[in-house]
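Participant: Give the three-dimensional model of this entry:
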Amino acid sequence: MGKMMPSQKRTRSSKAPVHFEDFETSANLKRSRIKKTQIKRNVSSEPNALLMLSLFSGEKKEVELTGREKAVLTRKTRVLMTGLGIDNMETRDYIPSTLDRTDLVAVKPVNLLQAFGGRGLFATQDIAQGTVIGIYTGEVFDSVPAFDAYKAEHPGADDSYSMTVAGRIVDAARKGNFTRYINFSDTQDNMEFIEGHIKGRKVVLVRAIKDIMAGQQFLVNYNTHEERNSKLYFFLNPSDGWLSAEELHQQHQDSYQPFTIHINLEELGVTEGDDYQLTQAGAAVINSESLSDIMDLNPADIDLPQLKLNLNGQVLDFNTADAFTPLQLACYLGQVDNVAFLLAQGANKDYHQNNSGQFPLSLALAGYAQSPGNENKYMTVLNLLVFHQANIFAHDRLDRTFVQQAISVLSDRHFAALLNTVKSRKDINELFAYVDENDHDVVLYSIKCKAFNKLGLLLELNPEYFEKTFDSGNTNDARAFESAVEGYTSQQKRALYSMLTRGGQSLPPSVMNELEVSNTRGFSYNR
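Facilitator: Just a heads-up that it's a prediction; the model follows:
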């Protein structure tokens, strides 16, 4: 995977899309078991035999290949890899599967990741939701300790290509098939890992969870977390491809026009006087024009990014200057009608700026905060986005989800209205699972912000929060609560205790101890 967008935020419970009790990959067809007394690679010592068994699924037995057969197999594999666009693997390391849809995919460099040779997997034709493109293959380790031991012995090894499945590890860092090139996204994933069966063997299928257009990048949620990722790496979108910003501009030259921005757009990284190449939709939004009145607006241009120019009039590349979409701009400016129009046209409601990480929901919140007196129109924008299933768990570089950001921005009345919209969604149960860089979920974040009215609303939605969330033996929970009430006075702690227990709820000992509760008389919380 290399360096890419941030990994999934920590959660209080494992949130893999599908949990697998067991799995098999093509690398398991012939392998050496890892013993407790001896750590060694859990793969076949004869990769060419592996390839034979993978390419020709009718084989029932392991076979010894002659020199000629190995040469033929190597040529077949090289042709396969060349057709896919893979030029940075040895043929002996490629482990295909019987389900690989090589007709649907291609491996290409990702322009945004060019500094470190990053590649991605792209659709070569439109792919329908539910399509299986292949099996995730790689070297298999029987246990997490075995993989940890391997990493300790090999300084360059890490978790970038590994997947934990029911205590076992499949690692595609050196060996695997084209699925190893799928980059990561925990906000715009369009693929998933799911258990399947091939002739009695359990396998890890790679399946589309959304319709994917030709040219879009495959993204998958690996459900792992590294502290540094949200701080350092790019946010990736399905539209982030192999073209540079200038190449994209040239390819769609008829859709762009030079434009000097006449206002400051701080959250988008735009300063008054900056020169851009804007699309027709982008220019209309900047000029506060109605998109629905433009008769010749090309729907294919809806998600084209607005491109910044340097002082010489050259298009700046994506890793240098953040681009933005017309929808992001309309959300930031609170243009209700244009937001509704763009959403109806299928605009990407979760598009992230690669560097800043801003997305439509976060930009609408920023506009709300910066436009006193116009809060209602921004609330309409937020409700439109939520209604159209924008990802409410999209996060910023501090790992704060949209809902956590809303806690610190919206008024109590508007937060209540937003929560009323959010709670009708199917993914509402995940609301309390995501935590920020300080291990604060929405409840602890409300406590940290002293947003007690919002805290009350959240606890009404989840009255058993403390009972379900806090494990008496989990020191991480205790530390998270401790940091949430850091800076509280004794009186504030007692008032918080009064609020948390006003419905007769009991609190875990770690919370009681941190609140220094001995006598709560005279302290109360009034909502």
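Participant: When you work out contacts or count neighbours from here on, use the C-alpha atoms and nothing else.
Facilitator: OK.
Participant: what ranges do the strands span in the protein?
Facilitator: 105-109, 119-123, 132-135, 139-141, 162-165, 168-171, 183-184, 191-198, 201-208, 219-220, 256-260, 275-279, 307-308 (DSSP state E).
Participant: let's see this one next to it:
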Amino acid sequence: MPHSEKRKKKTPSKLDDYETSFSHENRQGSKLKHTKQKERKARDIGLFFFSNPEKNKYQTSTSKKNLVKKQFLTALGIDNMKPADYIASPLDQNDSVAVTPVNLLKKQGGRGLFAKQYIPAGTCIGVYTGVVFESQKDFDLYFKENPNADNAYTMNVGAKVVDGAIQGNFTRYINFSDSQPNTMFVEGILNRRKVAKVMTTRDLYEGEQLLIDYNQYSEDFSKKYFFLNPEDGMYSAKEIRDINCEEYTLMEMTADIDALQIKENDFVYATTIGNVILQNGRLSRLEIMPDQSALDLPFLKTSRFKVILDFDEADNFTPLMLACYAGQLENVDWLTNQKVNINRQQHHSGNCPLFLALDGYADGGINDRAIYREIIQLLIKKEANILIHDRADMTFIHKAISVLSTRDFKSILTLIQEQEHILFSDLFTYLDESDLDILFYCLNTKFFDKAKILLDMFPDYFNESSKNKQQKFHCKKEFKNAISDYNEVDKSDLMRILGDSKYNVPAEFLDALTSNEEEQPSYSL
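Facilitator: Take a look at the predicted model:
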């Protein structure tokens, strides 16, 4: 089940109803031991989604039914469930998906769910099933009485809790990603009961891994687990080279690239596409067009003995990532027109094409900035995910604050505000590892000019962040955290901005600039 990323997130308003109906609690990676206590408790207080015994018209023996079910599980690729534990639903698209080991997660025995064929956007691939507890209280009691239990597979459906840890269907194998989800949970009704449907959010193609965002927070997510991509499958880095041996060539790097953890004289395996980018060539001049499947094949790093390092050992990178870092605007345009994954992340760092364009901007000269700005603008127009994050929970905007010039920052923010696929207020809903959203990150790093740009574009920030006493308390606490090391000059500079009446900054926040008093929480009306 999901190897999740840590993400601190304020719930966007457009997800309020979704969050109320569906939550996935404390995603963690350990396996749940199948104890007799669990079986007894489930029988005592739980129901089963779609698992009531069917009337046996022909008196088929239990052993024969289990054999048929075992063959069914084998066809799905499931080898770690008992036939009696599989709970199907009438909406399951069994022929469209398969469970397959994920090489990146091999040390944990990790598996994932993959498309076996083209699946259109908006398809219900199945219903999330499992043991049903009548209330959260019942599940909490069970969890307390079973210390070895794992709550990584629980989901709230209305007032009930569905636990897919041991019993469930193939949907329990969908791994987590809040950066590249291609499925989502949608509340539905089936047989007059509320259920959680799993719906595709975009077209999926054969071989792609299904990923889902549980919209939850865990302290471990970004710190301990890999960043997963739809392309991550069962093959090791060496096997990918072997399968595509005609594409790959061993190349020696001629310079250090710190952003990609590459040193001069390192050897990497590069594809035809990768070689053109390494040599600063033009992909548009290729005489023979590579197969679509080869366009996004990553560079493969090697050890000092030229042995290919596997994906869990080293951060590999794609041709698009390198083209973005190298400032090759024409090649970035060519690759994005070929529909390569513009959101693909490095498994360890979480870096993606947008982040590497920022790294190139930072490492290049002033005269190079225009090219990198154009690359960033191109990626945004192609609907790159600007809410993608790294190990420190830094989103693209968090990073851009420290990297871009004020002029370029405003230009990029203006473009983002114009995009119909982006809700501008969502930019303010993600917190970094220090609990700072993008505005408070500006204040903490004392980029006052960029803070003013953000407030000018979203003047309702303080109104939206202080709708009730609890929200206002947390917002004020984060505000105090952001300005904790201010001197009198800093406070005066910030007061000149926040004192503008068009921002509707509550008096308590302005008072915080002159007060060191610790406020205690009070949520009463």
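Participant: quick one on the thing from earlier: turn the strands of structure 1 into TSV, including distance to Leu385 of structure 1 and mean neighbour count.
Facilitator: Output for these, formatted as TSV (distance: least, C-alpha to C-alpha, whole Å; neighbours: other C-alpha atoms under 10 Å):
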stretch	distance to Leu385 of structure 1	mean neighbour count
strand 105-109	31	22
strand 119-123	27	25
strand 132-135	29	23
strand 139-141	42	26
strand 162-165	32	20
strand 168-171	37	24
strand 183-184	23	28
strand 191-198	22	19
strand 201-208	23	21
strand 219-220	22	24
strand 256-260	26	17
strand 275-279	22	24
strand 307-308	24	26
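Participant: out of those strands, nearest to Met81 of structure 1?
Facilitator: For those, the distance to Met81 of structure 1 is smallest for strand 105-109, at 9.3 Å, taking C-alpha to C-alpha.
Participant: gap between Leu236 of structure 1 and Ser472 of structure 1?
Facilitator: 38 Å (C-alpha to C-alpha, to the nearest Å).
Participant: More neighbours: the two, which one.
Facilitator: Taking other C-alpha atoms under 10 Å, Leu236 of structure 1 and Ser472 do not tie; Leu236 has more neighbours (29 against 13).
Participant: Let me see the contact set for the more buried one.
Facilitator: Counting by C-alpha atoms under 8 Å, 6 or more residues apart in numbering, Leu236 of structure 1 touches 4-5, 184-185, 352, 354.
Participant: Find the nearest non-adjacent residue to the counterpart of Asn348 of structure 1 in structure 2, please.
Facilitator: Per TM-score structural alignment, the equivalent position to Asn348 of structure 1 in structure 2 is Asn341. Closest residue to Asn341 of structure 2 apart from its sequence neighbours, by C-alpha to C-alpha, 6 or more residues apart in numbering: Asp296 at 7.3 Å.
Participant: Which position in structure 1 pairs with that neighbour?
Facilitator: Aligned counterpart of Asp296 of structure 2 in structure 1: Asp303 (TM-score structural alignment).
Participant: and Val97 of structure 2, what pairs with it in structure 1?
Facilitator: Aligned partner of Val97 of structure 2 by TM-score structural alignment: Val105.
Participant: didn't that match look like it was pressed against Ala123?
Facilitator: Yes. Contact criterion C-alpha atoms under 8 Å: Val105 of structure 1 and Ala123 qualify, at 4.7 Å.
Participant: Count the residues that sit near the match of Asn348 of structure 1.
Facilitator: That count, for Asn341 of structure 2 with other C-alpha under 10 Å as the rule, works out to 20.
Participant: Where do the helices of the stretch 301-450 of structure 1 begin and end?
Facilitator: Assigned by DSSP state H, counting those that start in this stretch, the helices in the stretch 301-450 of structure 1 fall at 326-333, 336-344, 360-370, 375-387, 402-409, 412-422, 442-448.
Participant: deepest of those, which one?
Facilitator: Most buried of these, by mean neighbour count (mean count of other C-alpha atoms under 10 Å): helix 326-333, with a mean of 28.
Participant: how close does the counterpart of Asp485 of structure 2 in structure 1 get to Lys448 of structure 1?
Facilitator: If you follow Asp485 of structure 2 across to structure 1 using TM-score structural alignment, you land on Gly487. As judged by C-alpha to C-alpha, Gly487 of structure 1 and Lys448 of structure 1 stand 9 Å apart.
Participant: next one: Leu121 of structure 1
Facilitator: For Leu121 of structure 1, the distance to Lys448 of structure 1 equals 41 Å [C-alpha to C-alpha].
Participant: Also Glu64 of structure 1?
Facilitator: From Glu64 of structure 1 to Lys448 of structure 1 the distance is 64 Å (C-alpha to C-alpha).
Participant: related to what we said a few turns ago, so who does the match of Asp296 of structure 2 touch?
Facilitator: 325-327, 347-348.
Participant: Need those in CSV (columns: distance to Val204 of structure 1).
Facilitator: Shown next, in CSV, are these (distance: C-alpha to C-alpha, whole Å):
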residue, distance to Val204 of structure 1
Thr325, 35
Pro326, 38
Leu327, 36
Ala347, 32
Asn348, 29
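Participant: Nearest to Thr91 of structure 1 among those residues?
Facilitator: Taking those together and measuring to Thr91 of structure 1 by C-alpha to C-alpha, the closest member is Asn348, at 37.8 Å.
Participant: how close does that closest one get to Thr124 of structure 1?
Facilitator: Asn348 of structure 1 is 20 Å from Thr124 of structure 1, by C-alpha to C-alpha.
Participant: Disregarding flanking residues, what is the spatial nearest neighbour of the equivalent of Lys238 of structure 2 over in structure 1?
Facilitator: Aligned by TM-score structural alignment, Lys238 of structure 2 pairs with Glu246 of structure 1. Nearest residue to Glu246 of structure 1, sequence neighbours excluded (C-alpha to C-alpha, 6+ apart): Val315, at 5.5 Å.
Participant: shouldn't the one you found be in contact with Gln306?
Facilitator: No. Look at Val315 of structure 1 against Gln306 with C-alpha under 8 Å: they stay out of range, at 10.2 Å.
Participant: Would you map the helices across the stretch 51-200 of structure 1?
Facilitator: 67-84, 144-153.
Participant: now the ones you listed in a markdown table, with distance to Ile392 of structure 1 and mean neighbour count?
Facilitator: Formatted as a markdown table, the helices of the stretch 51-200 of structure 1 follow (distance: least, C-alpha to C-alpha, whole Å; neighbours: other C-alpha under 10 Å):
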| stretch | distance to Ile392 of structure 1 | mean neighbour count |
| --- | --- | --- |
| helix 67-84 | 35 | 16 |
| helix 144-153 | 32 | 16 |
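Participant: can you list the ones you listed in TSV and add distance to Lys423 of structure 1?
Facilitator: Converted to TSV, these look like this (distance: least, C-alpha to C-alpha, whole Å):
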stretch	distance to Lys423 of structure 1
helix 67-84	44
helix 144-153	37
